[in-house]
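Trainee: Sequence and predicted structure below; questions after.
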Amino acid sequence: MTEEQFYPEEDDTLIDEDIDDLLSEAYDDERPPIAININGRVIEAEMPERNIRVTRLDGSTEPSPDEEEEYTTIIINGKEVRVRQDRPIKKRRVKRASKVRTVNGRREFVVQGYQDKVKVGRRSKNLPDLELLQYSELKLPTSEEVNFRARLIEDTMLEFDIDADVVDVRVGPTITQYAVSPIKEVVDENGEPQVIRTRVSKIAALANDLALALSTKTLRIEAPVPGHSYVGIEVPNQEPSIVSLRALLETEQFYQERKHPLAVPLGRDVSGEPVIIDLARMPHLLMAGTTGSGKSIGLRSMITSLVMSNTPDAVRLIVLDPKIVEFSQFNGLPHLIGPVETDPERIIGVLRWATREMDRRYALLEQEKARNIEAYNAILGRRRKDEHMPYIVIFVDEIGDLMMLYPDETEKTLTRLAQKARAAGMHLVVATQRPSTDIITGLIKANFPARISFAVASGTDSRVILDYTGAEALIGRGDMLFLGPDAAGPKRIQGCFVSDEEIDAVVQYWKDWHQEQIEAGKMEEPSTPPWEQAVTRLEALSDLDPVLEEALNVVVQEGQASASLLQRRLGVGYPRAARLIDALHELSIVGGPQAGGKTREVLVRSIDDARRMVKNNRRKQRY
């Protein structure tokens, strides 16, 4: 595919028209494509010869070779458009082993370059320019290196009495997959064809021996590759490549998902093909991996992708970061409902608010008789666009700390959100560096069908997160196994990388944009997050007892208070129930003990009065 740049003349009016539709009607699909850059926007089109005319300076129809390189004239629905032939755009090439030839009776693989299908649709004027992100070329192995390793794999297997051939090679950014066929057809002494079959488990057992022969730190064998009739031996490249986010945002695969607000590039697979996922179809994502394996970078890449493709009225974000330092750069984004929360107690309060917001959204869906958020917004239409509900994506970087400090509350809120929040347009992306059964419980795991495992310490950890082994053989730095909700097995992917400078540039763009909207009167100044009041109340009560707020709700609803009542309703022992009654008495919520063991009187009429009294008592104690 060639790439040209269009320099518009004064009388050209194509910029305000739907150029995509014009090109699709004007060109024939059977001709080789070109990509035209019109005022910074790349358009892919087919250019048949009958629609091309090269105009000489003297007006003749037969151009000279020198002038042919200057301009061509493309006729689009009868309108002539001059196209310059200086090719200012860098070609996006990715190498892959796609050609096999036979030399001296042995297969040889040629690593050929192929071109990513670059296609960028019309972007809203409110969205940041893709130029804010950096593009990096892929460094892939040479044909000599690939063929040397293929022969080494065949020779090593032959030493262990396994006669099998490498039939294909798939070259990726960080690993190369060698396809070994367990079925080989040979000709015996009598000239009769004979089929030699090798057990798949026998090939898989040679992982350590192959790693030794190839002198590699780690090696993973996928036996067999889902959907194929061969075994995949995945060997790390000597020079791993960086997969840039911008390169994937400009691919045709991402363009095809442009109508899905929650579509994000995940990375490139073992053959270099882009992998795009839609969080709305997941509907929730669980990630795990050791320190330094790439979890936080993966989350930062997802957040950057979402804010590059959506305005704040379409997608809102909640970022919960118990690790404190990983996501502070995103503070100030207008997409954030509130600042990045780092305190575990406040994070629990935010998750509680999320469950209440989910219930509120379901009430609105019921009112409009809509099944999900898409149907709800469609029913409202353009006239009630201000009432449209945006998607909410909740990112939690480390649930291990939350599960240690507040295991019951964390599991309860995450499970409830995972079970019901999809239709309400709320989605979870949760990460942990300790994929043990006490962190990723069976209840949490059952409600997160889409999972990603970065490099982990053992096969047991890999089974906990994926139900498959193999993540212990990953090389780290964004190398992952992705298990989709409907996939037959995990898929190996090299994740996207986004630098601090890129994030700073994108966040600064949105800060400036938000300020312009405020000055124009289209948006309001950032206000207190909606969970602030509930979180402050939770902090006041949790200093006394984490269950005190629940005890407060029970006694106000029942209109009476006793230790036996709290035992039954809260499932606590008598000593703790008695302490809760004493604490409520000190806060002037309930009266003193009654004669004859009668229940105590509740001194407040509503839950709001009770909370106000708790706050006043704490203020008196402070001063």
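Mentor: Nice, thanks for sending it over. Numbering: from 1, shown residues only.
Trainee: alpha carbons only for contacts and neighbour counts from here, please
Mentor: Noted.
Trainee: Count the residues that sit near residue 171.
Mentor: For residue 171, the neighbour count with other Cα atoms under 10 Å is 28.
Trainee: OK, contacts around it?
Mentor: By Cα atoms under 8 Å, 6 or more residues apart in numbering, the contact list for residue 171 reads 95, 96, 97, 111, 140, 141, 177, 270, 271, 272.
Trainee: Apart from its neighbours in sequence, what residue is nearest the third one?
Mentor: If the residues on either side of it in the chain are set aside, residue 97 comes closest to residue 111, at 4.2 Å by Cα to Cα, 6 or more residues apart in numbering.
Trainee: Am I right that that neighbour sits in a helix?
Mentor: No: judged by DSSP: H, G, I helix; E, B strand; the rest coil, residue 111 forms no part of a helix; its state is strand.
Trainee: neighbours of it, just the number please.
Mentor: Look at residue 111: counted by other Cα under 10 Å, it has 24 neighbours.
Trainee: Tell me how far it lies from residue 43.
Mentor: 28 Å (Cα to Cα, to the nearest Å).
Trainee: before we move on, what about residue 472?
Mentor: In terms of Cα to Cα, residue 472 sits 43 Å off from residue 43.
Trainee: Pull out the buried positions in the helix or strand hosting residue 83.
Mentor: Assigned by DSSP states H and E, residue 83 belongs to strand 79-84. For strand 79-84, the neighbour count (16 or more other Cα atoms under 10 Å) marks 81, 82, 83, 84 as buried.
Trainee: how far out from the middle of the chain is it?
Mentor: The chain centroid and the centroid of strand 79-84 are separated by 40 Å under Cα atoms, centre = their mean, to the nearest Å.
Trainee: Which secondary structure elements does that strand sit against?
Mentor: strand 2-6, strand 71-76 (3 or more Cα pairs under 8 Å, 6 or more residues apart in numbering; DSSP states H and E).
Trainee: Switch those strands over to CSV; also include distance to residue 382.
Mentor: Below are the helices and strands packed on strand 79-84 laid out as CSV (distance: least, Cα to Cα, whole Å):
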stretch, distance to residue 382
strand 2-6, 35
strand 71-76, 33
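Trainee: Please compare the first structure with the one that follows:
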Amino acid sequence: MRRKNFYIARIDKEVEKGKPNEEKPEEAKFRPEPFVSTISGYNVKDKPSFPFIKWNNRGSQYEGLRDKRKISEEERKKVYGTEFYEFASILRPTIDGEPVGVPRDEQEEDEEESGAGLKDLPETDDEYDFLKAIESGKTGVPEFTAKPVEPEDNGVYAAPPKKDPIPSANIYRPKRRKYERPPLSLLKHGEKSQLPDYGNVIMQKEIIDRTLRDFRIGGRVVEYTKGPSVTQFEIKLDPGVKVERVKNISRNLQMNLEGKSIRIEAPIPGKSTIGIEVPNQIRDKVCFGDLISDQRFLNDGNPLNTVLGIDIGGNFVNLDIVSMPHALIAGTTGSGKSVCIHSLINSILYKADPSEVKMILIDPKLIEFACYEDIPHLATPVINDPKLATIALKWAVEEMESRYELFRSYKRRDFLTYNELARENPQVSPLPYIIIIIDELADLMFIAASSVEEYIQRLAQKARAAGIHLIMATQRPSTDVIKGTIKANIQTRIAFAVNSQVDSMTIIDKSGADKLLGQGDMLYSDGVNEIRVQGAFISLDEITAVTDYIKSRYEPDFMFSSDDLKQKLQREESPLDPTEDEYFEVIARDVVENDNASINRIQKAYGIGFNRAQSIMMGLEELGIVSEGVAGRPRRVLVTLEELEAILNNEWKD
């Protein structure tokens, strides 16, 4: 049997319906040759590569990658009437509150079929004439401007208005008036600093080197720096020499240098040398007017960046109260702590608008802050009574809690973020900084130590985020005035000259303040390092000139008055009628039923304090229910239950 050859049938081309099967010449297809690398041969993958960019060729290198032919500018104008036909599709008017749009795919298909890009526009006579002109091949193309479709005002797309929290009714709203700072001409400026006495400096350098050799301490003076009050000599020790050996000869160095006092800083922070600070024979005067005149400092935008003084290197030292955030200032009489406080206050007067900063000045000495009466930067008149000062501190605590509630209602974290919201939203009232300055803390602690300590502790712990800052000064830096609970929350401390190392330890937790020279010479501690600074000096005449200038142009704008403090103090000091206490009737029946008038038992049974229990017992005594208190003997119950009910009924009727 003859076998047939095996073959696979193939249909070269589909026969179109209704047409005879005519063979057409097959179009030649382009088949790219595989890429052959000169190094790797056929192992390199064949990836499409795009031609490099040629500038000023209108993107002709990408013509081979287009799916559709690019239409020239003249063709677009001839067909669509505009060269930007992509933006010709606009939305029709809304139907039932929903916009009707044409998908991009459908739009492109319509454009291909009709060749028009303004399909969504209603047909007008102008458009009909325009198309006729194109068909007839006329060169002139009439201008055609589509009328924009205005959206219907049906409120469908309007977002609901955002409602801000309603601010508290007791928010302080300052008087709006542009603040004009006092002129700098009211302040005095110091003379140019004298040139260093190089002969005296070289002599002191040789004395220090000779003293080190006498005690067989390997080291020598390698550099010196002259400051306003002292000159610092830097000693480089030989390898293996202990730092304590230099400290041990401090008295010998002081004797040989013939100085009032010397201070040894071993080592200098950030250096590998020891510093010996020797007083200058002639001290330079640092004037407040020289430091505040710096325009960069005056216009830095921080109203609480204040003037402090100049360090040994001649650099200006500023005290930023915001980053502080609380400060403790201590020193003996005449050391310069009051002048330092005046420098801080006058820096605020020059830099801060009264609506930005409010101060509470507490002056138990009656004379220190008298010149600041009636300035617009005060939150209340200057307080001289220690009892009213305690009430003012209590108000500050209540204000702090009120501000935290306000921040929570606006979902803000602290004072700065809240005021940022107030600047953006006119309906939100901004809050001012509150600076509490106490000139003599010892007087307050003597009058009401427990209350003052509690209020200061709460403010030091929490008041920073509320924009409330505390600055306290005292001339008696003892542990009964500066207690551990106060020091633990105050990192910034400024120590002026004190009498002993114990006082220095109380202020800055180390010695050194007992070696200061007085008259503005201070140690400024930020909790990490101590910097020796010569404080800026401002005289009483300058302070009076500045405050008189401000008071002549602005009226006082207090947040609360002295009468408010006096009324609050009177309410707290006036004894309440014990019969109005909610526990009075209950405790009276308890005492008579149990025949026991012990204050200690009442405290434990009802969970009340001693003062409240004693007040109720005194009320029972006045009504004749219990006997008088006699030392060493318990009170006796004098009535029965029936007699008690009669007494209580008569009392309520009266």
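Mentor: Here it is on my side, so go on. On a predicted model such as this, the values are computed, not experimentally measured, just so you know.
Trainee: And for the equivalent of residue 342 of the second structure over in the first structure, the neighbour number?
Mentor: If you follow residue 342 of the second structure across to the first structure using TM-score structural alignment, you land on residue 300. Neighbour count for residue 300 of the first structure, taken as other Cα under 10 Å: 24.
Trainee: after the strand or helix carrying residue 300 of the first structure, next one along is what?
Mentor: Using DSSP H and E, residue 300 of the first structure falls within helix 295-309. Toward the C-terminus, helix 295-309 of the first structure is succeeded by strand 315-320 as the next helix or strand (DSSP H and E).
Trainee: Can you check which part of the second structure that following strand sits on?
Mentor: Per TM-score structural alignment, the counterpart of strand 315-320 of the first structure in the second structure is residues 357-362.
Trainee: show me where the stretch 301-450 of the second structure has helices.
Mentor: Taking DSSP state H, counting those that start in this stretch as the criterion, the stretch 301-450 of the second structure contains helices spanning 337-351, 386-409, 415-424, 441-447, 449-462.
Trainee: Identify whichever of the ones you listed lies nearest to residue 563 of the second structure.
Mentor: Comparing the helices of the stretch 301-450 of the second structure against residue 563 of the second structure with Cα to Cα, the closest turns out to be helix 386-409 (10.1 Å).
Trainee: which helices and strands sit right next to the closest one?
Mentor: Helix 386-409 of the second structure packs on helix 441-447, helix 449-462, helix 562-573, going by 3+ Cα pairs under 8 Å, 6+ apart.
Trainee: For those helices, give me CSV that also has distance to residue 259 of the second structure and mean neighbour count.
Mentor: Shown next, in CSV, are these (distance: least, Cα to Cα, whole Å; neighbours: other Cα atoms under 10 Å):
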stretch, distance to residue 259 of the second structure, mean neighbour count
helix 441-447, 33, 19
helix 449-462, 40, 18
helix 562-573, 50, 13
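Trainee: Which of the ones you listed sits closest to residue 238 of the second structure?
Mentor: Taking Cα to Cα, helix 449-462 is the member of these nearest to residue 238 of the second structure, at 45.6 Å.
Trainee: what range in the first structure does the helix or strand following that closest one sit on?
Mentor: Helices and strands here follow DSSP H and E; after helix 449-462 of the second structure, the next one along the chain is strand 468-474. Mapped onto the first structure using TM-score structural alignment, strand 468-474 of the second structure covers residues 426-432.
Trainee: Next, the mean deviation of the matching stretch compared to the second structure.
Mentor: Averaged over the aligned pairs, stretch 426-432 of the first structure sits 0.5 Å from the second structure after superposition, using mean Cα distance after the TM-score superposition for the first structure.
Trainee: what does that stretch contact?
Mentor: Contacting residues not belonging to stretch 426-432 of the first structure are listed as 279-280, 283-289, 295, 358, 391-400, 417-418, 421 [Cα under 8 Å, 6+ apart].
Trainee: For the residue nearest the centre of the second structure, give me its contacts.
Mentor: By Cα atoms, centre = their mean, the second structure has its centre lying nearest to residue 416, at 4.9 Å. The contact partners of residue 416 of the second structure, by Cα under 8 Å, 6+ apart, come to residue 467.
Trainee: Map it onto the first structure.
Mentor: So, by TM-score structural alignment, residue 416 of the second structure is matched to residue 374.
Trainee: if you skip the residues just before and after it, what's nearest to residue 350 of the first structure?
Mentor: Nearest one to residue 350 of the first structure, counting by Cα to Cα, 6+ apart, is residue 531 at 6.0 Å.
Trainee: Pull the contacting residues for that neighbour.
Mentor: Contact partners of residue 531 of the first structure, counting by Cα under 8 Å, 6+ apart, are 349, 350, 353.
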